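**Student:** fold the following for me, if possible:
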Amino acid sequence: MHGLEGRRPAARSSGTPGRSRRVLTFQPIPARRLWLVYLLLAAGLGGLALRLAWVQLVQGNELLTRARAVQTQTISPLGRRRPIVDRQGRLVALDEERFTLWAHPRYFAFPGDDIGRLRSPLDVARKLSAVLALPMADLVRSLDGRKSGVKLATDLDPETAQRVRNLGISGLDLEAYPQRVYPQGGLFANVVGFLNLERVAQAGLEQSRDRDLRRHEATRSLRRGADGTPLPDGLRAGVLYGDDLRLQLTLDARLQQVAQLALSKQVKQWQAKRGVALVMDVRNGELLALASTPTYNPNKFWSYKPGLFREWSVQDLYEPGSTFKPINLAIALQEKAIDPAGKVSDTGQLTIGGWPIFNHDRKGNGVIDFPTVLQVSSNVGMVQAMRRVKPTRFWHWLHTLGIDSTPDTDLPGAQAGQLKTLEVFRTQPIEPATAAFGQGFNLTPLKLVQLHAMLANGGRLVSPHITRGLRSGEDLATAPPASGLQLFRPEITQTVLNWMETVVEKGSGKGVRIPGHRIGGKTGTAQKAENGVYIPGARITSFVAHLPINDPRYVVLVVVDEPKGGNAYGSTVAVPVARQIIEALLVIEKIPPTRPTAAAAPNTANKPKRT
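**Tutor:** Down below sits the predicted model:
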């Protein structure tokens, strides 16, 4: 190889006058220069190799992560929840899609506009005003001077959102989100509860069954190509799976509404503090109705006092009074302390341990049998009967029945009752005496209806509950079979039920007499205690009914707290509510008459007695 070392003039050719030819002389390149070029090239290639190794081996994971972040779109779950339905499949709670409308004025354009043309906020406001039902001036004021990220409206329903889409305006963005809706309003609020604005469960089943009500949703990572095309890889197995499960209640919306209306009317009429009505299937413990007043609308929970968000019939304790007398008589029969055909002497008053005990009217009834004890609601007669049961055995039965333990239930917040200690019960005669007529201990209305269900089903203690579990699609769960722990002999409970039937036929429960149907019951009017001290003039009125007596299936309990008026008794306040519920129950559950209609006396023939 030679280089161009220099130039010299070429000799003029003899055959071509006037033209000249250049002659180039090549000189050899020094070896040092070749080696230098070689070393420079080798160093460059070596550097590239080292850099490549560094990128692949050292920075590979970091760069891969950064690339995935650019290529992958992560879609977080919206937190959708499963619906809640009643025993007939009627919707009680569901998620509905709602939208938030965002505006980005720097991108405003109408369909058909030239590329690059930018519409003014006024142009957009003219079209949006009618769709959103908002004043145009307000929309312009919100958009004026803003470039992006302007929230124009929230809580838009799907129909309104579609009308916004149909406008085709560039620069408008609809963000979807689920919203919990309660179609029945306040009908089931006391047991279902609600979600707050951040979709956090705050009360009722929404809170206690929060995990069960959350739909199966997973975070999705969607990979996209260079042009934005979604790629199928990167999705884990099952990530697209969704379920159609619903939580089914045992409650019946029809019966719940009847109970709610009847209870609210009576509470208002008597200016009472509150009230509750429960209907239980005695065979399996299912609650068909649990109506409470006052209540609230879970769709607008922020308008109500937080004290309404708890179901007091499950959490608050009270003295059951005379409605507990049938339970005590069953205990005495089970202990063989009394004879079903026996009698007691009712003198109207007596003294126990220095404490006086009176009947509600302070009158004696003479020597009476046990059906009459219930009919006239004799406190003295009950004390005389329960005196034949040893105090330790009496306390043992109250403890065994679960007075002082939390009921086994799916109702949120259920509380245990209060029972004096065995030592106090054994050494202080006044304690078993007052317990004989349902005072001196506390329980919840839920616990009382559970114990009366035990009388109605032949002596089995069933677990009260309001859910049947999760079901798929439109499928509905059937009622569970009969269950429960056997505590009383069936013949004993049937004897007590027959006695309770006489209360409806001849005593203070006449207000629920329905021609052709055998119904048993017991009224109650108890003093109200607070912090161990009875409140002067404060009462809790109640009534419990069993039907039909020949084949008991349901127990109805109505409790009204602090009704006003001198004539406020279980027979005047609670019985009318129970009657309306029973009439609806007979129709809804298709319970046929058990005897000829003529055999039943008209309901208005006798005036209810006070108890």
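
**Student:** when you work out contacts or count neighbours from here on, use the C-alpha atoms and nothing else.
**Tutor:** Noted.

**Student:** how about the strand or helix carrying residue 345: buried residues?
**Tutor:** Using DSSP states H and E, residue 345 sits within strand 343-346. Buried residues in strand 343-346, counted by 16 or more other CA atoms under 10 Å: 343-346.

**Student:** take those residues and lay them out in TSV including distance to residue 316.
**Tutor:** Output for these, formatted as TSV (distance: CA to CA, whole Å):
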residue	distance to residue 316
343	36
344	34
345	36
346	33
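
**Student:** following element in sequence after the strand holding residue 345, please.
**Tutor:** Following strand 343-346 toward the C-terminus (DSSP H and E): strand 349-352.

**Student:** what residues does that next one touch?
**Tutor:** Here strand 349-352 makes contact (CA atoms under 8 Å, 6 or more residues apart in numbering) with 356-359, 362-364, 380, 429-430, 433.

**Student:** those residues, buried ones only, as a PyMOL selection?
**Tutor:** With 16+ other CA under 10 Å as the criterion, this PyMOL line picks the buried residues out of the contacts of strand 349-352:
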select buried, resi 357+358+359+364+380+429+430+433
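
**Student:** same list (the contacts of strand 349-352) but as JSON lines, adding distance to residue 47.
**Tutor:** As requested, the contacts of strand 349-352 are exported to JSON lines (distance: CA to CA, whole Å):
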{"residue": "356", "distance to residue 47": "107"}
{"residue": "357", "distance to residue 47": "106"}
{"residue": "358", "distance to residue 47": "107"}
{"residue": "359", "distance to residue 47": "107"}
{"residue": "362", "distance to residue 47": "111"}
{"residue": "363", "distance to residue 47": "113"}
{"residue": "364", "distance to residue 47": "114"}
{"residue": "380", "distance to residue 47": "107"}
{"residue": "429", "distance to residue 47": "101"}
{"residue": "430", "distance to residue 47": "101"}
{"residue": "433", "distance to residue 47": "101"}
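
**Student:** please provide the structure for the following sequence as well, for comparison with the first:
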Amino acid sequence: MRQGRPGRKRAGRERVSRPGSSRRGRNGEVLNLPRGDRRPRTGGRSAGRPSSRASGTSRKHVGPRRLPLVVLAVVLVGLLLGGRAAYLSVVQFEDFQALASENVSAEDLGRRGDILGSDGRELATSIQASKIVAAPYQVENPAKAAGRISGVLGDSGPGMQEIENSLTARDGDGGLAGYSVVAEEVAPEKVLEVEDLGIAGISTEPDAVREYPHGALASQLIGYLGDYRNAFGGVEAGYNDALSSGQDVDLTLDVAVQQQLQESLDDAVSDYDAKGGVGLVMKVDSGEIVGLANSPSYDNNDFAQAPAKEQRNRILTDPYEPGSTFKAFTMAAALEEGSVSPEDSFSVPDSLKVSGVTINDSHEHATERMSPAEILQESSNVGTTKVALELGGKKLSQYIQRFGFGETTGIDLAGEAAGSVPPYSEWSGVSIGNIPFGQGISVTPLQLAAGYATLANGGFEVEPHVAEQSETSGKGGKGDRVISGETSDIVRGMLQSVVDDGSGGYAQIPGYSVAGKTGTSEKIDPETGAYDDSYITSFVGFAPADDPEYLTLIAVDEPQDSMWGEKVAAPAFQEIMSFTLSYFNVAPDRPDYEAPRLSGSPERFDEDGLPGYPDAATGDYPAPNGRKQGGGGG
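**Tutor:** Have a look, this model is predicted:
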């Protein structure tokens, strides 16, 4: 058990002022303290008493008979005053402790609820400990006392100088304080040793230590409880009222899935020397979050050592341009409105001018005829723009809002960003040529996952949440309908073809149908406002495709060596989705499916990491010349 970590000491914390003319009793009533009888004075002398010097008379001396009486009176007064002082010292410190206990009991000493995983495992819990407190005005030799206390606490407690500062803390009037916390989170055996020192003015009080048994597991989601019971982020902050009142909070998060998610995400970040990454596993019908990971993570037991950027739950705080993963929403809107049908065919060159701006596909190719499904399979920017032109910008803008982009999802965690979606009145001429494939807007990974849940679950919006549906959370279940069940079925089939036959092949899972979409989005330089040479690469999908149960999103920030979602993010998706389906005993819907992309198919990428596309006749994957384009490639 950790004890009295440096940096957690509350030196000089003042609960009540040092006593003056009044103090509060144990029940809070104001008690008037005697200040000693005083005779009224006039002109510096006692009234009615002539000055010996003014009268010229000599002073009267105490005779021998009166001297013993005077001495006895002085002794009695001294004893009375000394006894009174001792009484006040003891009672006052007891009152300080009583008042401190009254202030602490409801908050510091009250049991804080545990945070539990869906399997009942403790993710955050409080362990009983003690704190060492002082009444500085009673400590006779602070330096010596500090040395003795420091010797007992050792490296687990504050340093000797910090302890001495606590023992010499001052109140608001400049006098030595009546109450000061010397050390917190002290183990029981250390408490006994401090008590055995017998230092006047030093005592102990009950305390509690917040522990995170799984260390870095889901640290950004769980949050952290700091000094004075201040909650920082995650469930600790989002459910602070419930936890403070002693209620446990049961999460939808499964520890085993979370561990696998973090491992797969960390591997992707490490393999491509990336800046970081985020991952999510969610139930498509209810919005229950089964796993949520940020890489790099940190250990909440050492929260103060974690950089601020790592403490953020980036899956809901950091918007980005979604790139090609957004194409599925453009296609769904066009299908829902009847602007296109699955049987339509588009003439798709490798570039197209929109309002004087050239839109490029991610690779050069001859003009081809493509169906809507093939446009998604090939992740064609030009084909997606042509579909959007059939729909119209105004309708597309309306569906973007209906899918929930541009507003928060309502997750039961603090700090969620809304992203940025320009209203249709602010669209420029080229907006219809870049928004349809995920440029010119920003979304959080959580928003993107919630939108894909709508595509997968029959067309209903979901409200992501991390706490079990209860009176505590008020979350769960499907929301309003966004698209029809028929459109949802069609889009699911198209996204399955992306994995079976298109740019999402490395997401294939033996025995299961998988649907999803790759994404590669250029990042904007915050200083210049222009696209730079860094990317966020992603894959989001669900399984089984025909009757989806789970959705997984993987996004990797600034991978090196490759910028393609299929190469960087899809393998991590495949790993965690395979684990999730097996772990929750989801029956295979294609028992004989061997996932050809994973079982000896030709290499999908050329030596430069650029994607090839299968030849219709041979099934081989040539490596065409790639070219940089304005984002949105797969």
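
**Student:** quick one: TM-score?
**Tutor:** After superposition, the two chains reach a TM-score (TM-score structural alignment, normalised by the length of structure 1) of 0.73; 498 aligned residues with a CA RMSD of 3.8 Å.

**Student:** counterpart of residue 85 of structure 2 over in structure 1?
**Tutor:** Aligning on TM-score structural alignment leaves residue 85 of structure 2 without a counterpart in structure 1.

**Student:** the stretch 351-500 of structure 1: helices as residue ranges?
**Tutor:** 370-375, 379-386, 391-400, 422-427, 430-436, 445-456, 490-506 (DSSP state H, counting those that start in this stretch).

**Student:** and residue 335 of structure 1, which of those is closest to it?
**Tutor:** Across those, the minimum distance to residue 335 of structure 1, taken as CA to CA, is reached by helix 391-400, at 8.3 Å.

**Student:** who's in contact with the residue mapped onto residue 411 of structure 2 from structure 1?
**Tutor:** With TM-score structural alignment as the criterion, residue 411 of structure 2 lines up with residue 409 in structure 1. For residue 409 of structure 1, the contact set (CA under 8 Å, 6+ apart) comprises 463-465.

**Student:** tell me the SS of residue 278 of structure 1?
**Tutor:** The local conformation at residue 278 of structure 1, judged by DSSP: H, G, I helix; E, B strand; the rest coil, is strand.

**Student:** just give the closest residue to it, not the sequence neighbours.
**Tutor:** residue 290 (4.6 Å; CA to CA, 6 or more residues apart in numbering).

**Student:** still on that earlier bit, residue range for the strand holding residue 345 of structure 1 in structure 2?
**Tutor:** Under TM-score structural alignment, the match for strand 343-346 of structure 1 is residues 345-348.

**Student:** sec struct for residue 551 of structure 1, please.
**Tutor:** coil.

**Student:** the counterpart of residue 126 of structure 2 in structure 1 - how many residues pack around it?
**Tutor:** Aligned by TM-score structural alignment, residue 126 of structure 2 pairs with residue 95 of structure 1. Residue 95 of structure 1 is flanked by 17 other residues according to other CA atoms under 10 Å.

**Student:** ok, residue 95 of structure 1 - contacts?
**Tutor:** 80-83, 178-181.

**Student:** how about a cut-off of 6 Å?
**Tutor:** Residue 95 of structure 1 makes contact with 178-180, according to CA atoms under 6 Å, 6 or more residues apart in numbering.

**Student:** what's the answer for residue 429 of structure 2, then?
**Tutor:** Applying CA under 6 Å, 6+ apart to residue 429 of structure 2 gives the contacts residue 355.

**Student:** ok, the aligned residue in structure 1 for it to residue 400 of structure 1 distance?
**Tutor:** Under the alignment by TM-score structural alignment, residue 429 of structure 2 pairs with residue 429 in structure 1. Here the criterion is CA to CA, to the nearest Å. By it, residue 429 of structure 1 lies 21 Å from residue 400 of structure 1.

**Student:** outside of the strand holding residue 345 of structure 1, which residues touch it?
**Tutor:** Applying CA under 6 Å, 6+ apart, the external contacts of strand 343-346 of structure 1 come out as 364-369, 380-381.

**Student:** if you rank the residues you listed by neighbours, which is first?
**Tutor:** Most surrounded of these: other CA under 10 Å gives residue 381, at 31 neighbours.

**Student:** please name the residues that touch it.
**Tutor:** Per CA under 6 Å, 6+ apart, neighbours of residue 381 of structure 1: 344, 346.

**Student:** next: residue 469 of structure 2.
**Tutor:** 475-476.
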